[in-house]
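Peer 1: Sequence and predicted model, in that order:
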Amino acid sequence: MEDSEISSGSLDGAYKPLPHFYLAFMVIWFFSALFWTFNTYKNRHFQSSTLQWALATVPAIKALQLLLSFLFWYSCLYSNICSLWLSFGVYITGILFQTATFISFSLISHGYRILCCRLSLSERRIVCGLGCVLYLTLVGHRASIPYFSVILFLDYLVIFYVIFHRVSQNLQALREQLNFIECEDVQAMHDAVHMKFVMLKKFQVAMHCVAVLELAIFINTDHSLENYWIRLLVREWAQYFLLTYIGWIFRPQEMASHFSLMPILKSTIETIAPPIYSISLNEQKPQEMDAETFKEFASHEWHIGVPTLSSHKGRSLEDSVIVMIQHPRAYNLPSLSNKGSPVVAPTFIPASFSEYRSNPIQEQCSILLE
């Protein structure tokens, strides 16, 4: 480790509040990361928490950056030793924090674990590519390499364009689903789809504030030391409130029924959202079909089901695999006159059937069909 000793008189008085400032914000971010981790673990049974665990890296990295900043300035001001390695750690963690933040924003804008269970290959390449370019650009910009300020500005434009474009596309898809639900009177799905729409709408508003904040930081030309810590205080509070607001929107919680949906798959044929039925071995529930009645539904387009606990006693329904079979006579395609039609997924189908089962001891399987 290389250390350089300096006299305290050579430091400007504007830097004196920095150790206390970084210590206070380090405590705030540390407890925020701790609370987020605890809440994610506590509510992991209510929804898939993959997105929430990814978001947990943002406050954790920020808390580490503030801790290193506190150690650097405290040793520099009160021990007259400015550690090169601590300053390098602050430099790296600051870049990692910004990169992790925008990768999290990209995941949310693509609807990861909100509208789809996983991203497509092209979407994963876009997110990873933008994250790598942003990281390298920030390294050059922080190192004051010529022209990297222009490259960083262009990189920000591309990132915000992708985020806002994807959010707009997902909001449009949710509007179409809400219109379909209202027209077909499928109220069982309304609360879940409406919750997704509100979450992404709030995220869109928050991202406008983030864009304004990043633009203000980027074009800031005031480098005077007199109000350095005041400008730093305003920036840190703005970052904290914006990230806390976005984290609150997508916090782990007990979601509305049917919130977890299958990925939206595109098809050349118009997709449908099939109603919900279930096969029962008795007639205690007249609104359901029994096994004999279901055999007569040979002309229906969709037969979808999962095994229940009675057939798989060693597994839970949440681990069951959805089986979707399209009836061969659902569509008469000229090119497939002698073959069965290909399987085409509907617009949205619940990923977990635990919400739809009535009595797993009395049923053989849960069925979706039209």
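Peer 2: Cool, the structure landed. Numbers count the residues shown, from 1 in each chain.
Peer 1: CA only for contacts and neighbour counts going forward, please
Peer 2: Fine.
Peer 1: Do I have it right that residue 196 meets residue 114?
Peer 2: Yes: Residue 196 is within contact range of residue 114, at 7.0 Å (criterion: C-alpha atoms under 8 Å).
Peer 1: higher neighbour count, those two?
Peer 2: Neighbours per residue, other C-alpha atoms under 10 Å: of residue 196 and residue 114, the larger number sits with residue 114, 25 against 19.
Peer 1: Pretty sure that one sits in a strand.
Peer 2: No: counting by DSSP: H, G, I helix; E, B strand; the rest coil, residue 114 is not found in a strand; it is coil.
Peer 1: isn't it right up against residue 194?
Peer 2: No: using C-alpha under 8 Å, residue 114 and residue 194 do not qualify as a contacting pair, with a distance of 11.9 Å.
Peer 1: right, and the secondary structure at the residue nearest the centre of the chain would be what?
Peer 2: Among the residues of the chain, the one closest to the centroid is residue 108, at 3.6 Å (C-alpha atoms, centre = their mean). Assigned by three-state DSSP, the conformation of residue 108 is helix.
Peer 1: In addition, the following structure is provided for comparison:
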Amino acid sequence: MANSSGTSGVRLDDSFRAVPTLYLTFLSIWFVSACSWTAYTFRNRHSQQCNKLQWTLTSVPLMKALQLMLSFLFWYPCYNFQACSLWMSFGVYVTGVLFQTAAFVSFLLISHGYCIMCERLSLNERRTTAALACVFYLTLVGHKASVPYFTVLLLLNYFISFYVIFHHISQNLLVLREQLSFIENEDVHTMHDAVYKKYTMFKKFQGAMQIVATAEIVICMNMDTSSENYWIRLLIREWVQLCIFLYIGWIFRSQDLAPHFSVMPATKCEGETLVPPIYSIEMDAATFKEFSSHEWHIGVPTSNSHYESSKDEVLVIIQHPCAQRSSRKLDFCSHNTECFVVSDPHTDSYSNPVEQH
């Protein structure tokens, strides 16, 4: 390897000839993907409630692009000029660990239903996610540094992490199936498209996670560290990572989601999860003005006590009469609550106020 001055004097064999080119190619692809994802997310930042999830996922392609850039800057002079930088190799090592950790945290957030089943994670979910991320980061550092027994610890961590991910995905799918059944039985068609959209997103994500788990098992089983065909193993690994993240990014991209997709609780609660019914109340501007000064405020539970059962809470969501069709509306509810969307009949949303977002 190289010293800190950047001179090695050891010539690499021809099996590494294609490595700089591969890193440059994948760097271009990931960089374009990261810029496109960021620009598209920023352009649609007001279109949906779960835009926070897209901003969180932005860290993954950006971190990967940084890792590939440092990898190219290390391999190109190392192969062509026999000048391998120790500091550059350390940067590749650190960014590689951070990329895998960021991807792992993103998988955990999605499996918990962040911005899909709830606006934010509960305190216990945040603590569990942070703890698993820290353990994953430390075991990955020890494994890449060839510390004894850390390979076993990493495999154990993978097993626990994927168990948590698949467990939460299964729970969310079960809840969504129950909600779809409830919608069909109670004839609440206004929520069907939103719930079914969430269900299909989790089903696709579950399939993607199965591919990720299989790929990680294959990588752990392949202990070949020889220089022969190194570029082929690199090509396969990078293509698999790119395809997986392109697929997941396509599933959770910023888009025009189904109506009422953003009707979700602030945090998930224990117990049965029901679909909140949505009603429409029409009133003229004068009545609306008087109603806006009522003790019921926008998005505030009518229950006077925080200790009362959430089943008796009613959330009031009000569309201001002066708001335009393109304006952003407050649209969120808690479990087992009734959600009223109040709209002025003189606005353009009079015809069907609850169908607008």
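Peer 2: On my side now, so go ahead. Values in this document were obtained by computation on a predicted structure and should not be read as measured data.
Peer 1: hmm, back to that, what does the residue nearest to the centre of the first structure align to in the second structure?
Peer 2: Structural alignment (TM-score structural alignment) places residue 108 of the first structure against residue 110 in the second structure.
Peer 1: What of residue 239 of the first structure?
Peer 2: By TM-score structural alignment, residue 239 of the first structure lines up with residue 241.
Peer 1: Which strands or helices does the strand or helix carrying its match pack on?
Peer 2: Per DSSP states H and E, residue 241 of the second structure falls inside helix 230-251. Applying 3 or more C-alpha pairs under 8 Å, 6 or more residues apart in numbering; DSSP states H and E, we find helix 230-251 of the second structure packed against helix 19-43, helix 192-221.
Peer 1: quick one: the longest one aligns where in the first structure?
Peer 2: Yep, that's helix 192-221 of the second structure we're talking about. Mapping helix 192-221 of the second structure onto the first structure (TM-score structural alignment) gives residues 190-219.
Peer 1: May I see the buried residues of that stretch?
Peer 2: In terms of neighbour count (16 or more other C-alpha atoms under 10 Å), stretch 190-219 of the first structure has its buried residues at 190-194, 196-197, 199-201, 203-204, 207, 210.
Peer 1: which stretch of helix or strand covers the counterpart of residue 73 of the second structure in the first structure?
Peer 2: In the first structure, residue 73 of the second structure lines up with residue 71, judged by TM-score structural alignment. For residue 71 of the first structure, the host element (DSSP H and E) is helix 57-78.
Peer 1: what's the mean distance for that helix versus the second structure?
Peer 2: Taking mean C-alpha distance after the TM-score superposition for the first structure, the mean distance separating helix 57-78 of the first structure from the aligned residues in the second structure is 0.7 Å.
Peer 1: Toward the C-terminus, what is the element adjacent to that helix?
Peer 2: strand 81-83.
Peer 1: how big is the offset of that next one relative to the second structure?
Peer 2: Strand 81-83 of the first structure sits 0.9 Å off on average (mean C-alpha distance after the TM-score superposition for the first structure).
Peer 1: which part of the second structure lines up with that strand?
Peer 2: Strand 81-83 of the first structure maps onto residues 83-85 of the second structure, going by TM-score structural alignment.
Peer 1: what's the offset of the matching stretch from the middle of its chain?
Peer 2: With C-alpha atoms, centre = their mean, to the nearest Å as the basis, stretch 83-85 of the second structure stands 37 Å off its chain's centre.
Peer 1: quick one: contacts of that stretch?
Peer 2: By C-alpha atoms under 8 Å, 6 or more residues apart in numbering, the list of residues contacting stretch 83-85 of the second structure from outside reads 1-9, 74-75, 77-78.
Peer 1: Swap in 6 Å and give it another go.
Peer 2: 2, 6, 7, 8, 77, 78 (C-alpha atoms under 6 Å, 6 or more residues apart in numbering).
Peer 1: Would you mind giving these as a markdown table with neighbour count and distance to residue 22 of the second structure added?
Peer 2: As requested, these are exported to a markdown table (neighbours: other C-alpha atoms under 10 Å; distance: C-alpha to C-alpha, whole Å):
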| residue | neighbour count | distance to residue 22 of the second structure |
| --- | --- | --- |
| 2 | 18 | 22 |
| 6 | 18 | 22 |
| 7 | 17 | 23 |
| 8 | 17 | 22 |
| 77 | 16 | 14 |
| 78 | 23 | 15 |
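Peer 1: Which of those sits closest to residue 14 of the second structure?
Peer 2: Nearest to residue 14 of the second structure, judged by C-alpha to C-alpha, of the contacts of stretch 83-85 of the second structure is residue 78 at 12.4 Å.
Peer 1: Report the contact partners of residue 348 of the second structure.
Peer 2: If you count contacts by C-alpha under 6 Å, 6+ apart, then residue 348 of the second structure has nothing around it.
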